[in-house]
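Peer 1: just a sequence and a predicted model for now, questions to come.
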Amino acid sequence: MTTSRHAALCFLLAIAMPTQARTPDDMERPFDHYSWVTAHNAFTSNGLVPNQTQTIETQLAEGVRGLMLDLHYSQGRVRLCHRICNSEGSVAFADLLNDTILPFLDSAPDAIVSLHLEDETTSAQLALELEKAPGLSGRTFDPQQWSTPAWPTYRQLRDSGQRLLIFSLNEGNTGDFPTGGGVAHILPSIVYTVENYWSLGTTFLQHDYTCRSRWAEQSHWLGQRAIDGKPGWRPLFTMNQFHGVAFRPHAIIDNSFENLSSRYMHDCRPIARRKPNFVAVDFHDVGDTAKFAEWLTLSAPDEL
């Protein structure tokens, strides 16, 4: 498709797509063929420099299906904090799960949610925290329980009840964790995902659209085609599109359909050779991220 035809198609689709992301009508494709709005630092709506201005409860209600969360140990609990915990109001991870994430999954039986953890805790600290969330038992995705030749379909995941995928950048804090009601499973991000470098630049005055891997390992590049031990399964691709310092007025530019689709088509797709599964942005409610994710799911070709 020529650049001009692609631009015209994107414009028409951006007008037609719904404002909020939604559960797909077609649930028969493997899970890695879908794309989701993902909220960077989803927990910072009340922070001094927020990355979102809605609570996680509202984000989920508006169709966000990926949540990026930072975990730190403070005041005897594992809490959601950005870099350090200096707020008495910081929410404990198990409380978020018990009070928001699991009730949402109960109220939206077709929804599948992914958590992307930047975890600075120890394994022992995290284990103690997860023991406080017995409702996680049987709800987290464990790939070792699946023998499918590719990712399970959306419908298979939904019907299995494993509708919460938890990825962690802290490889030491992955695997099975006991909860008060059973076992919860956490996936190592570096095995099950690929992602581009997280920042467009420190401030909104900088725009580095190059789509290089977040990780330095040469073997872990965006175009990686398979997961070790799971032939036929591709790592899920996170396309990060945000700045080091969040600035809400500029999100209308970063999150515009034109900028998102242009970066995907011209910078990320030639390297990743596929569409992103998680489109991670600041201020998800500003701009066209939901329309872009919907367009990716419905219209964008999946592989080069």
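Peer 2: Good, I have the coordinates.
Peer 1: can we go C-alpha only for contacts and neighbour counts from here?
Peer 2: Fine.
Peer 1: longest strand of the protein?
Peer 2: strand 66-74 (DSSP state E).
Peer 1: so how far is G138 from F242?
Peer 2: Taking Cα to Cα, to the nearest Å as the measure, F242 falls 34 Å from G138.
Peer 1: of the two, which one has the most company?
Peer 2: Comparing F242 with G138 by other Cα atoms under 10 Å, the one with more neighbours is F242, at 26 against 18.
Peer 1: wouldn't the more buried one be in contact with T203 here?
Peer 2: No. F242 is beyond contact range of T203, at 9.5 Å (criterion: Cα atoms under 8 Å).
Peer 1: which parts of the stretch 201-304 of the chain are strands?
Peer 2: Taking DSSP state E, counting those that start in this stretch as the criterion, the stretch 201-304 of the chain contains strands spanning 236-241, 278-281.
Peer 1: do the stretch 51-200 of the chain as well
Peer 2: Here the stretch 51-200 of the chain has its strands, by DSSP E, counting those that start in this stretch, at 66-74, 77-80, 113-119, 164-168, 175-179, 182-188, 193-195.
Peer 1: what's the closest of those to W215?
Peer 2: Closest of the strands of the stretch 51-200 of the chain to W215 is strand 193-195, at 8.1 Å (criterion: Cα to Cα).
Peer 1: next, the one to line up against it:
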Amino acid sequence: MWVTLVTMRYLPAVAALLLLPLVPATANAAPSGTYYITSVRTGLNVAQSGTGVALHRPKGNEDHQQWRLSDGRFENTDSPGQCITRQLTMGSCSQGDTVHEPRQFGDQWEFFGLGSETRWYLTPVVNRTEPMPQDPRLDQMTFLTAHNAYANGVDGGFAPPFINLAKNQTRGIVQQLNDGVRGFMLDIHQTPDGAILCHNSCTLVSKPVALNVDVQRIVDFLRNNRSEIVTVFLEDYVSADVLRGELRRVQGLNDVLYRAEGVRENGWPTRSQLVSANKRLIIFTDHGKDGREDSGVLYQKDWTVENHWSMGSGLGTSDWSCYSRWDEKPLTATGTFQPLFVMNHFRDVPFGSTATADNSKLANRAQQFCQPAARKKPNYLSVDLYHLGNAAQAVQQLNSYVYRP
């Protein structure tokens, strides 16, 4: 009885202790430093907009989106002395109503509401990194990826002759593999001959190439290079039956095909685990679930996040903003495992001079724009004309560290 009474006596205190992790932090516990303020729900950033604030697409340091946080005040780095008031206007930081009370909930914060958004990430503007582990997980690695890898003018035709001039790549799949490309974006369309690689329509395509031909090239490469990992991204316009039939024609595919078993429970495997199991080819499809996953392909929206595919037209200035391709899934999305981040870095139309300039800035955009926008390091850097602008150097740079938001 005494034990029971003592237990009952202290039960409120015990319950209070159990609830401590859920108690919001006070303003005094709020971090100091320079941050992006990102909506948890949408992935949009708080930006100074005239005399107020608004939610904009993440754009690094180009759109008044960096905020210096100190003592509960949010000062815009582009407007020294100007802070966010409780009325969500910009006012002198000396005003009392510029002091907010950030409350922390895990890696999320509450301090003001903007529209329907009340939960925020605070992502440091200065990247926080750690050295790359000796045996990194798949979500810690970065791979050079060829946008429209099939549209190269070497392996075969991909569009009517008058469009074949606008090649996304100028080297065939085999040479791309030998050059270090490890991600391949392929468009497939349905024809009486099966799944054919082409742009928009396969009508009038000269020397069409079937999907199984390029996948076989990749499987043969993996057979001869036992430590390599390759990923294929399908822009998929064929039926599930056609895709299954096409993949059945690839000899040795099932020996190397990775099906992501256990990832939801345990996270992504390490490089050595993939190599040891000999499961070194990942195939994603953007096609909705209709049973095609039975053939071993993975529905991309379930496993990745991806930024909008275009930086603008083929010439002129580019748009470096980094926001999700899918409105319903922000780049910051996470869960029981870390989604792989596919970073697109190309224009609507490929031109050699533009691709050279863009690719030379690939590491800068990845680290200063897209990495904080996603709160994760890009795992696939997708570019046009990958051999120009030294995109491989950007991949090497990202593979030297692990990013910590």
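Peer 2: Cool, got the structure. Since the model is a prediction, treat every value here as computed from it, not as a measurement.
Peer 1: which residue numbers in structure 2 does the longest strand of structure 1 align to?
Peer 2: Per TM-score structural alignment, the counterpart of strand 66-74 of structure 1 in structure 2 is residues 183-191.
Peer 1: ok now the matching stretch, how far from the chain's centre?
Peer 2: Remark: stretch 183-191 of structure 2 is offset 20 Å from the chain centroid, using Cα atoms, centre = their mean, to the nearest Å.
Peer 1: would TSV of the strands of the stretch 51-200 of structure 1 with mean neighbour count and distance to R263 of structure 1 be doable?
Peer 2: Below are these laid out as TSV (neighbours: other Cα atoms under 10 Å; distance: least, Cα to Cα, whole Å):
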stretch	mean neighbour count	distance to R263 of structure 1
strand 66-74	23	20
strand 77-80	25	30
strand 113-119	21	22
strand 164-168	24	25
strand 175-179	18	34
strand 182-188	21	27
strand 193-195	24	14
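Peer 1: and the counterpart of E306 of structure 2 in structure 1, what is it in contact with?
Peer 2: Using TM-score structural alignment, the partner of E306 of structure 2 in structure 1 is E195. Contacts for E195 of structure 1 (Cα atoms under 8 Å, 6 or more residues apart in numbering) come out as 213-214, 222, 237-240.
Peer 1: what ranges does structure 1 have for its helices?
Peer 2: 3-16, 56-61, 93-96, 102-107, 123-130, 154-160, 189-192, 248-254, 257-263, 269-272, 289-298 (DSSP state H).
Peer 1: packed most tightly, which of those helices would that be?
Peer 2: Ranked by mean neighbour count, those are led by helix 289-298 with a mean of 25 (mean count of other Cα atoms under 10 Å).
Peer 1: run the angle between that one and helix 3-16 for me.
Peer 2: Inter-element angle recorded for helix 289-298 of structure 1 and helix 3-16: 120 degrees (by axes from the mean of the first three to the mean of the last three Cα atoms, to 10 degrees).
Peer 1: quick check: helix 289-298 of structure 1 aligns to which part of structure 2?
Peer 2: So helix 289-298 of structure 1 sits over residues 391-400 in structure 2, by TM-score structural alignment.
Peer 1: so how far is that stretch off the chain centroid?
Peer 2: Put simply, stretch 391-400 of structure 2 sits 16 Å off its chain's centre (Cα atoms, centre = their mean).
Peer 1: hmm, P270 and E303 of structure 1 touching each other?
Peer 2: No. Assessed by Cα under 8 Å, E303 of structure 1 is found out of contact with P270, at 10.0 Å.
Peer 1: superposed on structure 1, where does the match of strand 66-74 of structure 1 end up, distance-wise?
Peer 2: Mean deviation of stretch 183-191 of structure 2 relative to structure 1 after superposition (mean Cα distance after the TM-score superposition for structure 1): 0.7 Å.
Peer 1: identify the residues contacting stretch 143-157 of structure 1?
Peer 2: By Cα under 8 Å, 6+ apart, stretch 143-157 of structure 1 touches 27-32, 112, 163, 230-234.
Peer 1: what about the strands of the stretch 201-304 of structure 1, which gets the closest to A94 of structure 1?
Peer 2: strand 278-281 (23.3 Å).
Peer 1: tell me which residue is most central in structure 1.
Peer 2: For structure 1, the residue nearest the mean C-alpha position is G66 (3.5 Å; Cα atoms, centre = their mean).
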